[in-house]
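> Fold the following, please.
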Amino acid sequence: MRMKGFVLACLFASALSSASQSVLAASDDEKWQILQKAALAAHALSYQGIFVCQSGQQSKSVQIKHFFDGQNEFARNVLLDGSPREVLSQGGDLIIYNPKNEKIVIEKRRGQNMFPAVLPANLAAVKQSYTLRTGDIERVAGREAQVLFLEPKDDLRYSYRFWIDTEYGLILKSVMFNNRNEMMDSISFTQLNLVNSVDLDWFKPKIDSKKNYVMEDEAPAQADYNPSPHWMLKELPAGYRKVDQMLRMVHGKPLPITHVVFSDGLASVSLFIEPVTNGVKPRAGHSVVGNTSFYSSVAGYLQITVLGEVPEATVAAIANSVVFIK
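Next up, the predicted model:
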């Protein structure tokens, strides 16, 4: 396991060296190496800071501390606005501490990519659906950053703009744009420092210890590898592929719901399939809330629901790819 950490550190050092070359004359491979360095830096560096998330008219500030000891990752995110919600993560496991009335509700979940670790380790699939070009050197959180434009090759995904720290290689700012070049959301560091402390006393919640702690485990999902006798998937939107499928029990539902996850390497889309409930009008239609598109339809006696941070056309295409069998 220590060798894994050593290899990761070597890969990061190599990418850092490549990215230090003049971006004005950078080849296409060198541009992707800068992005690859950013994907590695979010996991291989130890850092602390504050970043601001902006979506529509809403914004929130988050304090982050991340530590990598060469083998394991630890992170603690603290919401600085409103209720003092905290998220502690180790590897792919998240524990959320959320005050509710006189209780502290503890929720366990599987981790998702959280800023600044928004990029996959393997960019091969991303390269198939996006082009990459460089912009100017700009300042973010008092640091110089190389601007990179990640642009889709079609209308089935959004575009992204990243500000990459020219020294650390870390993403300092990330902005998502829709197909009309309107900003969907923005996440940006306002403070950032590298740390080298090995003391993990900070890796514990700081929420009021006088309140009662209540555990609310996420309903366990069961891997689902068997083809369904009731439905199948026809052709998916270009660039998207199925990356996971599971069965979930949901409170108030008598039968498990099938949850299928699709990705183009960066964007993620969830498909939910369940029997139509007797006496309940099936849902049909589409909507957009913030940066998330929703689409609902019916196939046979199945209720189809698709959502993701992608254009409406993408969630509609995935919903319509579900074919009812019997």
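
> Could you use CA atoms for every contact and neighbour count after this?
Noted.

> Mind jotting down where the helices sit in the protein?
Listed in chain order, the helices of the chain (DSSP state H) span residues 2-19, 28-44, 124-129, 312-320.

> For residue 247, find the nearest of those.
When the helices of the chain are compared for distance to residue 247 using Cα to Cα, the nearest one is helix 312-320, at 17.8 Å.

> what sits up against that closest one?
Among residues not part of helix 312-320, those counted as contacts by Cα atoms under 8 Å, 6 or more residues apart in numbering are 155-157, 236-237, 269, 271, 286-288, 293-297, 304-308.

> let's see 7 Å
Where contact means Cα atoms under 7 Å, 6 or more residues apart in numbering, the residues beyond helix 312-320 that reach it are 156, 236-237, 293-295, 304-307.

> likewise stretch 5-17?
Counting contacts by Cα under 7 Å, 6+ apart, the residues touching stretch 5-17 from outside are 33-34, 37, 40-41, 44, 70-71, 169.

> roughly how far is it from the heart of the chain?
In terms of Cα atoms, centre = their mean, to the nearest Å, the centre of stretch 5-17 is set 23 Å apart from its chain centre.

> got the buried residues for that stretch?
5, 8-9, 11-13, 15-16 (16 or more other Cα atoms under 10 Å).

> In a markdown table, list those residues along with distance to residue 212.
What follows is the buried residues of stretch 5-17, written out as a markdown table (distance: Cα to Cα, whole Å):
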| residue | distance to residue 212 |
| --- | --- |
| 5 | 38 |
| 8 | 41 |
| 9 | 42 |
| 11 | 45 |
| 12 | 43 |
| 13 | 46 |
| 15 | 47 |
| 16 | 47 |
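
> Let's see this one next, to set against the first:
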Amino acid sequence: MAVSDKRLLRSFMAGILASVMAAGASAQSPESAEDWLRWSQEARSQHSFVAEFIYQHQDHVDTMRIWRSAHPDAGVQERLFSLSGEPREIIRDHEEVTCVLPSAQAVMVDRRHWQAPLDARLPDSLSDHEPHYRGRVIGEDRVAGRPTQRVAILAEDAMRYGYQLWFDQETGLLMRAELVSSEGDVLERVMMLDMELRDGLEPTELMSQLPQEGFKRVTARATPSADDQPIDASSWSVADLPDGFQLHMEREQALPGRDQAARHLLFSDGIATVSIYIEAETPDERMRGALRMGAMNVYTTTMDGYQVVALGEVPSSTVERMATSLQRADSTSNASH
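This next block holds a predicted model:
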């Protein structure tokens, strides 16, 4: 066999070997909803990109651009900028979240963890939530011109909503997310319009581009104080807490336009969250009843001289049940209907 023939044969065999290896890799690609969630969790910290997406709620659609940098040392850093409506900007790193609001001439800084809308509904897995949610792989689709896998997270009772998720088949990144009622209505949608994968981003791409001269800077308390009680020492509780929900955080929190801080209780079932705000009742602000803002349901009531507001992207019956069964640890009286 001539030397050129041997080289051709080696090249041919290498091509076959590469095809076999690719087929093996494909066979190991995610199959279950749990697999896709796990892969997407890993993908969040592995891929840098620039993208445009829409956020649709009620009859309103916001268009946003996002710059995301994933670095082994610096972690995940993001900048979001509104492309429609009032200019707004959100900048996040591993330490804090900064919101620039030109219409209010304010810069809000908080040390709490925050996730972009495309990630906000992603649990790390479903194994801990199976009594209340179950996953199902629906099939293939396309989002922003890219092949995706559609996965459903179905709620097992009427206390929470379900989700439809579209994962990029190449990277595992979440490309589209929908919040869905038990009747199948889409309450909220976040969807990529385009995405450019990057090896890395320039530092300036992650810096604020909005002028902030003369803006009021409001910084949430970054360190615990005497007002931050351990969860097991909470002075408030929800007597009729829906199955799966647990108290994850309690703290004093300043609210925009309010002179006094409110007590903030955050409950979660691992996917859905409900916030309850408690502050002293004032005669001119006695509010009671339900309100819906897109996927967000709000229920307001009073209890023993306190105004109680429960809100979350859950059914209205859930926030009402939690607000009306709130009670102080030293009292058996519940909030008034």
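
> Superposing both, give me the TM-score.
Comparing the two superposed chains by TM-score structural alignment, normalised by the length of the first structure, the resulting TM-score equals 0.83, with 299 aligned residues with a Cα RMSD of 2.5 Å.

> Find the pair from the contacts of helix 312-320 of the first structure with maximum spatial separation.
156 and 304 (19.5 Å).

> Residue 304 of the first structure -> the second structure?
Taking TM-score structural alignment, residue 304 of the first structure has residue 308 as its aligned residue in the second structure.

> ditto for residue 207 of the first structure
Mapped onto the second structure by TM-score structural alignment, residue 207 of the first structure lines up with residue 210.

> who touches that match in this structure?
The neighbourhood of residue 210 of the second structure, defined by Cα under 7 Å, 6+ apart, contains no residues.

> What span of the second structure is stretch 35-53 of the first structure aligned with?
On the second structure, the counterpart of stretch 35-53 of the first structure by TM-score structural alignment is residues 37-55.

> do you know how far the counterpart of residue 248 of the second structure in the first structure is from residue 268 of the first structure?
In the first structure, the residue paired with residue 248 of the second structure is residue 243, using TM-score structural alignment. For residue 243 of the first structure, the distance to residue 268 of the first structure (Cα to Cα, to the nearest Å) stands at 9 Å.

> Comparing those two, which shows the higher neighbour count?
Comparing residue 243 of the first structure with residue 268 by neighbour count (other Cα atoms under 10 Å), the higher total belongs to residue 268, at 18 against 12.

> residue in the second structure matching the more buried one?
Using TM-score structural alignment as the criterion, residue 268 of the first structure maps onto residue 273 of the second structure.

> What is the burial count for the closest residue to that match other than its chain neighbours?
The shortest distance from residue 273 of the second structure to any residue that is not its chain neighbour, by Cα to Cα, 6 or more residues apart in numbering, is 5.6 Å, and that residue is residue 267. Residue crowding around residue 267 of the second structure was assessed by other Cα under 10 Å; the count is 22.

> again with residue 235 of the first structure
Close neighbours of residue 235 of the first structure, defined as other Cα under 10 Å, add up to 12.

> Same question for residue 66 of the first structure.
Other residues within reach of residue 66 of the first structure, judged by other Cα under 10 Å, total 23.

> What lines up with it in the second structure?
Per TM-score structural alignment, residue 66 of the first structure is aligned with residue 68.

> Report the contact partners of its match.
48-50, 76-79.

> Tell me which of the residues you listed you also see in the first structure.
Among the contacts of residue 68 of the second structure, the contacts conserved in the first structure (both residues aligned by TM-score structural alignment, their matches' Cα atoms under 7 Å) are 48-50, 77-79.

> Output the residues you listed in CSV; the columns should cover neighbour count and distance to residue 103 of the second structure.
Written out in CSV, the entries for these read as follows (neighbours: other Cα atoms under 10 Å; distance: Cα to Cα, whole Å):
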residue, neighbour count, distance to residue 103 of the second structure
48, 21, 30
49, 17, 28
50, 20, 25
77, 20, 25
78, 23, 22
79, 24, 19
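
> What residues sit buried inside the match of stretch 35-53 of the first structure?
Neighbour-count burial for stretch 37-55 of the second structure flags 37-41, 43-55 (criterion: 16+ other Cα under 10 Å).

> And for stretch 299-306 of the first structure?
Residues of stretch 299-306 of the first structure classed as buried by neighbour count (16+ other Cα under 10 Å): 299, 302-306.

> What distance do you get for residue 232 of the second structure to residue 327 of the second structure?
Here the criterion is Cα to Cα. By it, residue 232 of the second structure lies 15 Å from residue 327 of the second structure.

> what's the answer for residue 136 of the second structure, then?
Using Cα to Cα, one obtains 38 Å as the distance from residue 136 of the second structure to residue 327 of the second structure.

> of the two, who's got more company?
Set side by side, residue 136 of the second structure and residue 327 show unequal neighbour counts under other Cα under 10 Å, the larger going to residue 327 at 21 against 15.

> residues in contact with the equivalent of that one over in the first structure?
With TM-score structural alignment as the criterion, the equivalent of residue 327 of the second structure in the first structure is residue 323. Taking Cα under 7 Å, 6+ apart as the criterion, residue 323 of the first structure is in contact with 231-234, 299.
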